[in-house]
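Asker: all I have is the shape, not the residue letters:
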């Protein structure tokens, strides 16, 4: 550890960073942590000796790969569902990576059973979810909307973990798997709405009457 006239530099730094921190790093170093601070002490002697000890702390931002962005819009519509033109078959873009993988697995299993499943609606942004809620209010009234649409901060569509499966026969097939593929029907009044969780593979949780119920 650097010394000035026999006095440890850590004694000078202790008020700012602590002696232990100074002993753990060279005279000039960069330390990564979660805050930013700089302590710099310069001591000069009559012989023009110079001792400089600098500790720099910078922030590190952690990100989680595959986690959907709640503000990112999902596909709006898509190709017609091949087994029922009344519905769309959206791409799974924007859903969580594990949901996309599980949906591919579920589609393969369904196809082996002669069933075609369509994603009529998947990922939504906060704005898309709010627009869906507002549309329900306009068409059916606020009381009805409360039974079918969650606000953006509570929606699994916004979080990227929900799919609306159509047609009804395909949704019934997926429901009958009882979560073994990772998807469970969540509400009594929405036969099409499924959410994904790895724990569902052990069995689906009890259904609720409605999203707001």
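Answerer: That came through fine. Quick caveat, the model's predicted, so the values are computed rather than measured.
Asker: can we go C-alpha only for contacts and neighbour counts from here?
Answerer: Will do.
Asker: would you map the strands across the protein?
Answerer: In the chain, strands defined by DSSP state E lie at 3-4, 7-8, 28-32, 37-44, 50-58, 118-121, 162-166, 183-187, 190-196, listed in chain order.
Asker: structure B:
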């Protein structure tokens, strides 16, 4: 047997092992790719990932029998949709300021969606019960939800707006319309402060428990 033949036989098992390893790598890569495809693309961060507090959103979903007549709103309602009591029952001056601001912001592609506006006492009571159940105490719930007797939503003097672009725009321009963020932990909550057009918005409370009205 020649030296060439002997060398070829000696190298054959090595090439076979390399081929097996390469084939295994290809199979594993294919399985990983299939798994990733099944999972789908990674979702973009939501508002709840960006903002602090109550999962970064106002409390608008409730367990109970309250309906649209109590102020519950579906998604996508704007400040111009006064067929909904949650919008139509807002204080007229607040609603006019919101619509003026929304018209100006609309030229920049910004839409004022109302997540919650006017609420009936029953709606507010239900929100408070749900908040106590979620946060574990009346004291902690009070940082996010007022009683029906003290809530500016029940009197029609407050509105919770979104999305993020709307909150950001109002944080910079709202004062010229008298629209002010009241609580540091609720960037979606706005109320009318007419004096803000001349003097700017007042300093915010950290949360509703610091508000003397509460």
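Answerer: The structure has been received and is ready for your questions. Worth saying up front: this structure is predicted, and the values here are computed from it rather than measured.
Asker: once they're superposed, tell me the TM-score.
Answerer: For this chain pair, the superposition-based TM-score is 0.58 by TM-score structural alignment, normalised by the length of structure 1; 136 aligned residues with a Cα RMSD of 2.3 Å.
Asker: to residue 22 of structure 1, which of the strands of structure 1 lies closest?
Answerer: For residue 22 of structure 1, the closest of the strands of structure 1 is strand 50-58, at 7.9 Å, according to Cα to Cα.
Asker: by contact count, what packs against that closest one?
Answerer: On a contact count with 3 or more Cα pairs under 8 Å, 6 or more residues apart in numbering; DSSP states H and E, strand 50-58 of structure 1 meets strand 28-32, strand 37-44.
Asker: returning to what we had before: which of the strands of structure 1 sits closest to residue 202 of structure 1?
Answerer: strand 183-187 (10.7 Å).
Asker: tell me which of the strands of structure 1 sits nearest to residue 73 of structure 1.
Answerer: Nearest of these to residue 73 of structure 1, taken as Cα to Cα: strand 118-121 at 11.8 Å.
Asker: tell me the counterpart of residue 131 of structure 2 in structure 1.
Answerer: Under the alignment (TM-score structural alignment), residue 131 of structure 2 pairs with residue 136 of structure 1.
Asker: nope, residue 166 of structure 2 is what I meant
Answerer: Counting by TM-score structural alignment, residue 166 of structure 2 corresponds to residue 170 in structure 1.
Asker: repeat for residue 192 of structure 2
Answerer: Using TM-score structural alignment, the equivalent of residue 192 of structure 2 in structure 1 is residue 196.
Asker: now its match. Nearest residue, chain neighbours left out?
Answerer: Closest residue to residue 196 of structure 1 apart from its sequence neighbours, by Cα to Cα, 6 or more residues apart in numbering: residue 183 at 4.6 Å.
Asker: for that neighbour, what are its contacts?
Answerer: For residue 183 of structure 1, the contacting residues are 174, 175, 194, 195, 196, 197, 200, 201, by Cα atoms under 8 Å, 6 or more residues apart in numbering.
Asker: if we go to structure 2, which of those residues are intact?
Answerer: By both residues aligned by TM-score structural alignment, their matches' Cα atoms under 8 Å, the contacts of residue 183 of structure 1 still in contact after alignment to structure 2 are 174, 194, 195, 196, 197, 200.
Asker: from residue 157 of structure 1, how far out is the match of residue 192 of structure 2?
Answerer: Applying Cα to Cα, to the nearest Å, the value for residue 196 of structure 1 to residue 157 of structure 1 is 11 Å.
Asker: those two: which is more packed in?
Answerer: residue 157 (28 against 25; other Cα atoms under 10 Å).
Asker: which one in structure 2 is aligned with that one?
Answerer: Applying TM-score structural alignment, one finds that residue 157 of structure 1 aligns to residue 153 in structure 2.
Asker: same check on residue 78 of structure 1?
Answerer: Mapped onto structure 2 by TM-score structural alignment, residue 78 of structure 1 lines up with residue 74.
Asker: so who does that match touch?
Answerer: residue 115.
Asker: and what of residue 176 of structure 2?
Answerer: Contact analysis of residue 176 of structure 2 by Cα under 8 Å, 6+ apart lists 196, 197, 198, 200.
Asker: how does it look with 10 Å?
Answerer: Residue 176 of structure 2 sits next to 97, 101, 170, 194, 195, 196, 197, 198, 199, 200, 201 when contact means Cα atoms under 10 Å, 6 or more residues apart in numbering.
Asker: just the buried ones from the residues you listed?
Answerer: By neighbour count, with 16 or more other Cα atoms under 10 Å, those hold 97, 101, 170, 194, 196, 200, 201 as buried.
Asker: and those, which is closest to residue 12 of structure 2?
Answerer: residue 170 (74.1 Å).
Asker: for the contacts of residue 176 of structure 2, which pairs are in contact in structure 1 too?
Answerer: Shared with structure 1 under both residues aligned by TM-score structural alignment, their matches' Cα atoms under 10 Å, the contacts from these are 101, 170, 194, 195, 196, 197, 198, 200, 201.
Asker: all the helices of structure 1, residue numbers only.
Answerer: Along structure 1, the segments classed as helices by DSSP state H run 9-13, 19-24, 97-112, 126-140, 142-145, 156-159, 168-176.
Asker: next, the angle strand 190-196 makes with the third one.
Answerer: Interaxial angle of helix 97-112 of structure 1 relative to strand 190-196 (axes from the mean of the first three to the mean of the last three Cα atoms, to 10 degrees): 130 degrees.
Asker: check the mean deviation of helix 97-112 of structure 1 from structure 2.
Answerer: After superposition onto structure 2, helix 97-112 of structure 1 sits on average 1.0 Å from its aligned residues (mean Cα distance after the TM-score superposition for structure 1).
Asker: equivalent range in structure 2 for that helix?
Answerer: Using TM-score structural alignment, helix 97-112 of structure 1 pairs with 92-107 in structure 2.
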